[in-house]
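Asker: sharing a sequence plus its predicted fold:
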Amino acid sequence: MSQLWGPLIGASIAAGVWLVCSGWSRRRRPSPWVRVVPYVRDVRPDLGVDPPRHFVTGRAAAALDRVIGGRRSVERRLARLGGGTAAQTIEAFRLRQLGWVVAGFAVATAVALLLWSAGRGSVVALLGVCLFGAVAGGLLCDQDLSIRVARREKQMRAELPIVADLLALAVAAGESPVAGLDRVVRTVRGALGEELSGVLSEVRTGTAVTVAFDGLAARTGVANVARFAEGLVVALERGTPLVDVLHAQAADVREAARRDLIETGGRREVAMMLPVVFLLLPVTIVFAFFPGYVGLHLS
């Protein structure tokens, strides 16, 4: 085992020196992308803000995407999370997932080395531990994305009644739907405000209001927000009083939230009984019978 530590320490030192030297050289000499792109972006709007990924990291991200698969599912969740184009965002996510895989593999390798130094486990079992760490890192990164999407959608559901009421007040005061949407976006801070800001940006660049709200209904994963957008589209196309539609949407969302709360309480009724049965009831029995038990022993 002592012969193994020398190469590992040497490889770690070499990797650290290489990272420091490469980072210093990149900071010392800016790439042509940083020097040229800001001056030609007005004639080439397709050039993004961020430079393209390094060849090695880009190939690694593409290989990980081919191995894991599920690109459409990741694209849908990233679109629901918001921000960036699908191609750029999924590449960044794959690179982040690759980092999680490397981190999981490194932690599992450290545990395997400790077990090997203690003389426990065979080589095959320790290799399995390393492989399990890498797989667990990738799965945890994917699960983290799902958790962030669910948290964002929960925030959007909570903000929807307030947004609908504010938009109804703005329209009732005489403003157009676009002007009312602008006022709401400048007032609201949150996930739904960011989505409506994107809709407003599309409208300002020439997209029809109905088309922009149709896009919001298509990419969101929240049924209430989709119904809200579709209701606005129908009201604008058919001339339905928009204020009544918005107030009805807000009332429906609050009613749906109340039903969800009642259903959640019903599903967790058994879980709420666990502390009562296994904690409060035994303590009550002890307090009721312990004085009599002590009195019998004293007599």
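Answerer: Thanks, I have the structure now.

Asker: all contacts plus neighbour counts: C-alpha atoms, from now on.
Answerer: Will do.

Asker: W33: neighbouring residues, count only.
Answerer: By other Cα atoms under 10 Å, 13 other residues sit near W33.

Asker: presented hereafter is structure B, for comparison with structure A:
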Amino acid sequence: MSTTTVVAILFLIPALILINEDFSWEKFALTTVHKVGDRTSVKNKLIELGHPDQTHYENFRLKQLLVTSLILFPLVLILLFQDHSLAFIAACLIGVVALVLLYFEKSLINQITEHRISIDSDFPSVIEMMTLALSAGETPLSSLERITKRGSGPLVSELRIVVVEVKSGLPFQHALDHMGRRVQSVAVRRFIDAVVIAISRGAPLIEVLHSHAREAQNFQRNRILSAAGKSEISMMIPVVFLILPISILFALWPSLSNLNLFAQG
């Protein structure tokens, strides 16, 4: 099959599809998305990011499909006009599709990582604000509502969902338990379990919050120290392999020059 024939087929297929009035690109794309399935747990990751609707998952997959199509079509034309074999073209297409999918998955994983780091970073300050509000005589729900009105960030957004669920009729303990299942944080999960147990048994919440505030501060300090240690090791790489050899070269260069002159003389 010649290059001209293949190019004609590539342009003829979309033309025939556009002529067909019963065909819908949106239905075709959504059908393709549902047939592919969710093998990489994208839905769970989007739910953790605060996008529980099916529409967000469909938009994510449609964006993958659109970017892949925009890259593949001109790539196929370029490879065909360069007279490459069909096997080479197929290998290139498979590689491009894999790279695009990997890029989107990696981007989503990075968002999840930043989301979890932000929650762990905001957790100590949120606990302190809640402790102060309870010490001033407010109820747990009113203290959470005050935090959601004045704060911002992923953790505050999760607390805002808790407030909305409680006002809609869900018990406070169940709303907190739902939050603990959504948020993938050990500190938040332990805090929610302690609060739920304290409320069910009638124990004072202030003491529980004080202990978890100290624990959260220690956890945050240890995390910062660990990150600082990793950064220190990474900073040693340019020092050892770049700056140190150049410094040694500058220190030894005059002596090497003199030795060369002495050898020539």
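Answerer: Structure's in. What do you need? Treat the numbers as computed from the prediction; the structure is a model and nothing was measured.

Asker: so which elements touch the top helix by length along structure 1?
Answerer: Counting residues, the longest helix found in structure 1 (DSSP state H) is helix 123-172. Contact analysis of helix 123-172 of structure 1 by 3 or more Cα pairs under 8 Å, 6 or more residues apart in numbering; DSSP states H and E lists helix 71-81, helix 86-117, helix 177-187, helix 191-204, helix 223-238, helix 242-267 as its packing neighbours.

Asker: tell me the buried residues in the fourth one?
Answerer: Looking back up the chat, that one is helix 191-204 of structure 1. Across helix 191-204 of structure 1, burial judged by 16 or more other Cα atoms under 10 Å covers 191-200, 202-203.

Asker: just send those back as a markdown table, with distance to V34 of structure 1 too.
Answerer: Formatted as a markdown table, the buried residues of helix 191-204 of structure 1 follow (distance: Cα to Cα, whole Å):
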| residue | distance to V34 of structure 1 |
| --- | --- |
| A191 | 31 |
| L192 | 33 |
| G193 | 32 |
| E194 | 28 |
| E195 | 30 |
| L196 | 32 |
| S197 | 29 |
| G198 | 27 |
| V199 | 30 |
| L200 | 30 |
| E202 | 28 |
| V203 | 31 |
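
Asker: coming back round to it: would JSON lines of the helices and strands packed on helix 123-172 of structure 1 with distance to R27 of structure 1 be doable?
Answerer: Shown next, in JSON lines, are those (distance: least, Cα to Cα, whole Å):
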{"stretch": "helix 71-81", "distance to R27 of structure 1": "31"}
{"stretch": "helix 86-117", "distance to R27 of structure 1": "21"}
{"stretch": "helix 177-187", "distance to R27 of structure 1": "38"}
{"stretch": "helix 191-204", "distance to R27 of structure 1": "34"}
{"stretch": "helix 223-238", "distance to R27 of structure 1": "45"}
{"stretch": "helix 242-267", "distance to R27 of structure 1": "51"}
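
Asker: right, and these - which one's nearest R28 of structure 1?
Answerer: Closest approach to R28 of structure 1 among these (Cα to Cα): helix 86-117, 24.9 Å.

Asker: counting contacts, what elements does the closest one pack onto?
Answerer: Judged by 3+ Cα pairs under 8 Å, 6+ apart, the packing partners of helix 86-117 of structure 1 are helix 55-68, helix 71-81, helix 123-172.

Asker: from the centroid of structure 2, which residue is nearest?
Answerer: Q111 (1.7 Å; Cα atoms, centre = their mean).

Asker: give the contact list for it.
Answerer: By Cα atoms under 8 Å, 6 or more residues apart in numbering, the residues touching Q111 of structure 2 are L49.

Asker: what's the counterpart of it in structure 1?
Answerer: Counting by TM-score structural alignment, Q111 of structure 2 corresponds to R148 in structure 1.
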